[in-house]
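Enquirer: Got a predicted structure here, sequence first:
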Amino acid sequence: MKAVLSKEVGGPETLVVEDIEAPTPGAEDVVVDVAACAINYPDTLIIKDMYQFKPPRPFSPGGEISGTISAVGEGVSGWQVGDKVIAGVGSGGLREQVVVPAAKLFKVPDGVDLVQASALLMTYGTTIHGLKDRGDIKAGETVLVLGAAGGVGLSAVELAKAYGCRVIAAVSTEEKGEVAKKAGADDVVIYPRAPFDKDTSKSVAQQFKDAVGKDGADIVYDIVGGDYSEPALRSIAWEGRFLVIGFPAGIAKMPLNLTLLKSCDIRGVFWGAFAARFPERNAAHIAELFELWQAGKISPLVSETYPLDRAHEAIAKLDSRGAVGKLVVTMA
């Protein structure tokens, strides 16, 4: 079978496609014939040895997959050959077949497209955990989403609207703003490209304040980091919750006096660790996501698909922050 392999530390250009031996399932495992592998920000880091987890080389990047079970290992119950599934695998998804522990599988309901389903787990899984468990979201609140046109950002727009909130989408271009509006955003802020000097930072903070209104944002959903974080924090409401999701623009240094003045919280959101520690709660979240999908309240946006031998292009585009929605590698 074919696999994308990282054999040396580096960017997407270092990845190669090679034939490797097809896998067999161990006890409590299944083999999944991969239909699609969605690309996520950790894929840009893991090949550079900049992610929390460093699998031994050679390895395949790709943290979330969809596909069909083709073999079932000893001791597996509740799953059979032919079941349509999605799974978070951490790494290893960019290959034609993947061994997955049965405990990590989620069933794809009938009628749900497998390519689109591959874009659900990490983005919407992160966001439902972030908004509900870490953000204590309530109907009627105002939510400011930074990086609102990417996969995670659009999931935040859709879910916050599904939970009855007013959503302000912050993006870098008019085109991305239109995508966020189509996902349900009530208003859009177009921010400039970093780095910011002091005056630009103040100007962006005022943009956010004007958009969220005089009472501020009850939740700031920060997928971007860097110079964008402090201006967003300055627009937060009294007792607001600032959710830290990721850092494609760099890790921000925040003025903690603002947390005192606003009596607000800065809260980390680490979905992978949550899912590992609380699998039953995570499974309930994923079931809720499929219910929202089938009710028409969310719909993962797959903006581009790539064949396996062009997977490096998808990772490069995400790394350059050029992606709208999700980029997905297909095995057809």
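Expert: That came in fine, so what should we check first?

Enquirer: C-alpha only now, for contacts and for neighbours.
Expert: Will do.

Enquirer: just the helices in this structure please.
Expert: 41-46, 114-117, 121-128, 151-162, 174-182, 198-212, 229-233, 257-262, 271-277, 279-294, 311-319 (DSSP state H).

Enquirer: Can you say which of those is nearest to Val81?
Expert: When the helices of the chain are compared by C-alpha to C-alpha, helix 114-117 sits nearest Val81, at 16.0 Å.

Enquirer: got a list of contacts for that closest one?
Expert: For helix 114-117, the external contacting residues (C-alpha atoms under 8 Å, 6 or more residues apart in numbering) are 35-37, 66-67, 84, 86, 108, 300-302, 328, 330.

Enquirer: Most neighbours among these, please name it.
Expert: Cys37 (36 neighbours; other C-alpha atoms under 10 Å).

Enquirer: That residue contacts Val329, doesn't it?
Expert: Yes: when contacts are counted by C-alpha atoms under 8 Å, Cys37 is listed as touching Val329 (5.1 Å).

Enquirer: Now the common contact residues for those two.
Expert: Leu94.

Enquirer: here comes the other one, which I'd like you to weigh against the first:
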Amino acid sequence: MKALLTKAVGGPETLVLEDLPTPTPAAGEVVVDIAACAINYPDTLMIRDLYQFRPERPYSPGGEFSGTVSAVGEGVSRWKVGDRVLASTGSGALREQIAVAADRLFEVPAGIDLVQASALLMTYGTTIHALKDRGDIEAGNTVLVLGAAGGVGLSAVELAKAYGARVVAAVSSEDKAAVARKAGADDVVIYPREDMDKDASKALAQSFKDAVGPQGADIVYDIVGGQYSEPALRAIAWEGRFLVIGFPAGIARMPLNLTLLKSCDIRGVFWGAFVAREPQRNGANIEELFALWQDGRINPLISQTYPLDRAHEAIAALENRQAIGKLVVTM
């Protein structure tokens, strides 16, 4: 089988495509013929050794995939050859086949396309955990979503709307604004991509305040970080929840006096650790996501697909913040 490997620390250009032996399942494992592997921001960090987890090299990037079970190991009773599944593994999925622990798999319901299914877990799984478990979302809340046109950001727009919230999407271009509106955003703020001085930061904070309304944002969903976090915090509501999802624009330095003035919380969202610590709660969240999908209330957007030998291009595009929706590598 073919596999894309990282053998040395570096960017997407350092990845190499090689032939490896076909895996066989150990006890408690299944082998999945991978149909598609979605690209996520941690993939850009892990190959540079900038992520909190550093698998031993050589390994394949790619943390979530969908496919069909092709072999079943000893002791596995839930799965059989031919079952359509998806999983989040953190890494290892940019290859044609993978051996994975059987208890990490979820069944893909009938009628849901396997390629599109590959884009569900890390984005919508992160967001349902963020909004429900960390954000205490309620119908009627106002949610400000930073980076609202990427895969995670769009999942936040869709899920917040599904839970009855008013959504303000913050994006960096008119094209991305159109995507966010199509996903259901009630209002859009376009922020600058260039470095902001103090006056520009204040102007952005005022734009956020104008968009969310006089009561402020009950939830700020921050997938961007950097210079955008503080202006968003200034637009938060009394006792609002500021959710830290990621920081491709850099780790923000937040003035903690604002948390006192607004009596608000800054809450971290680490979905991967939640999955490991509370698999049953995560499983219930994933089942809810499939129900919402089948009801037509969410619909993962895949803007572009790549063959395995061009997977490095997908990682580079995400690293450079060029992606709209999800980028997926198909086998």
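Expert: Received the coordinates, thanks. Quantities reported herein were computed from a predicted structural model and do not represent experimental measurements.

Enquirer: TM-score for this pair?
Expert: Remark: TM-score between the superposed chains equals 1.00 [TM-score structural alignment, normalised by the length of structure 2]; 331 aligned residues with a C-alpha RMSD of 0.4 Å.

Enquirer: okay, the helices of structure 1, which one's buried deepest?
Expert: helix 151-162 (a mean of 27; mean count of other C-alpha atoms under 10 Å).

Enquirer: contacting residues for the spatially most central residue of structure 1?
Expert: The residue lying closest to the centre of structure 1 (C-alpha atoms, centre = their mean) is Thr123, at 2.8 Å. If you count contacts by C-alpha under 8 Å, 6+ apart, Thr123 of structure 1 has them with 151-152, 155.

Enquirer: same question, Phe247 of structure 1
Expert: Phe247 of structure 1 neighbours (C-alpha under 8 Å, 6+ apart): 223-226.

Enquirer: again with Val328 of structure 2
Expert: Counted by C-alpha under 8 Å, 6+ apart, Val328 of structure 2 has contacts 36-39, 115, 118-119, 302, 304-306, 314.

Enquirer: got TSV for these, with distance to Lys209 of structure 2 too?
Expert: Compiled in TSV, those are given as follows (distance: C-alpha to C-alpha, whole Å):
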residue	distance to Lys209 of structure 2
Ala36	40
Cys37	38
Ala38	34
Ile39	33
Val115	39
Ser118	36
Ala119	32
Ile302	31
Gln304	34
Thr305	37
Tyr306	39
Ala314	35
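
Enquirer: now Gly93 of structure 1: how far from Ser60 of structure 1?
Expert: 6 Å (C-alpha to C-alpha, to the nearest Å).

Enquirer: These two: which has the busier surroundings?
Expert: The neighbour count for Gly93 of structure 1 versus Ser60, taken as other C-alpha under 10 Å, is higher for Gly93 (29 against 24).

Enquirer: Alignment lookup: the more buried one to structure 2.
Expert: The pairwise alignment with structure 2 assigns Gly93 of structure 1 to Ala93, based on TM-score structural alignment.

Enquirer: Who's the closest spatial neighbour of its match, skipping the chain neighbours?
Expert: Leaving aside its chain neighbours, Ala93 of structure 2 sits nearest to Gly62 (4.7 Å; criterion: C-alpha to C-alpha, 6 or more residues apart in numbering).

Enquirer: And Gly10 of structure 2, by the same measure?
Expert: Closest to Gly10 of structure 2 by C-alpha to C-alpha, 6+ apart is Arg48, at 4.8 Å.

Enquirer: close enough to count as contact, the one you found and Glu13?
Expert: No: at 11.2 Å, Arg48 of structure 2 does not count as touching Glu13 under the criterion of C-alpha under 8 Å.

Enquirer: more neighbours, those two?
Expert: Arg48 (16 against 11).

Enquirer: For that one, give me its contacts.
Expert: Arg48 of structure 2 neighbours (C-alpha under 8 Å, 6+ apart): 9-11.

Enquirer: of those, which stay in contact in structure 1?
Expert: Contacts conserved in structure 1 for the contacts of Arg48 of structure 2, using both residues aligned by TM-score structural alignment, their matches' C-alpha atoms under 8 Å: 9-11.

Enquirer: Kindly indicate which of the residues you listed lies nearest Lys182 of structure 2.
Expert: Gly11 (33.0 Å).

Enquirer: what about the strands in the stretch 1-150 of structure 1?
Expert: For the stretch 1-150 of structure 1, applying DSSP state E, counting those that start in this stretch gives strands covering 2-5, 16-19, 29-38, 64-72, 84-88, 97-101, 105-107, 142-146.

Enquirer: Quick one: average offset of the first one versus structure 2, please.
Expert: Strand 2-5 of structure 1, aligned to structure 2 and superposed, deviates on average by 0.3 Å (mean C-alpha distance after the TM-score superposition for structure 1).

Enquirer: Mind listing residues that contact that strand?
Expert: So strand 2-5 of structure 1 is contacted by 15-20, 58-61, 94-96, 308-309, 311 (C-alpha under 8 Å, 6+ apart).

Enquirer: try the fourth one
Expert: Strand 64-72 of structure 1 is contacted by residues 24-25, 29-39, 79-91, 93, 114-115, 117-119, 121-122 when judged by C-alpha under 8 Å, 6+ apart.

Enquirer: so what's the residue of structure 2 most remote from its centre up against?
Expert: Computed with C-alpha atoms, centre = their mean, the residue of structure 2 farthest from its C-alpha average is Glu74, at 33.0 Å. Contact analysis of Glu74 of structure 2 by C-alpha under 8 Å, 6+ apart lists 26-29.

Enquirer: Got a ChimeraX select line for the buried ones in those?
Expert: Selection of buried members from the contacts of Glu74 of structure 2 for ChimeraX, criterion 16 or more other C-alpha atoms under 10 Å:
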select :26,29
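
Enquirer: need the contacts of Glu74 of structure 2 in JSON lines with distance to Ala200 of structure 2, can you?
Expert: Listed next are the contacts of Glu74 of structure 2 as JSON lines, based on distance: C-alpha to C-alpha, whole Å:
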{"residue": "Ala26", "distance to Ala200 of structure 2": "57"}
{"residue": "Ala27", "distance to Ala200 of structure 2": "58"}
{"residue": "Gly28", "distance to Ala200 of structure 2": "55"}
{"residue": "Glu29", "distance to Ala200 of structure 2": "53"}
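
Enquirer: What separation do you get for the closest residue to Trp293 of structure 1 other than its chain neighbours and Gly26 of structure 1?
Expert: Excluding its sequence neighbours, the residue lying closest to Trp293 of structure 1 (C-alpha to C-alpha, 6+ apart) is Ser299, at 5.9 Å. Ser299 of structure 1 is 34 Å from Gly26 of structure 1, where distance means C-alpha to C-alpha.

Enquirer: Also Asp187 of structure 1?
Expert: 50 Å.

Enquirer: same question, Glu304 of structure 1
Expert: Glu304 of structure 1 is 34 Å from Gly26 of structure 1, by C-alpha to C-alpha.
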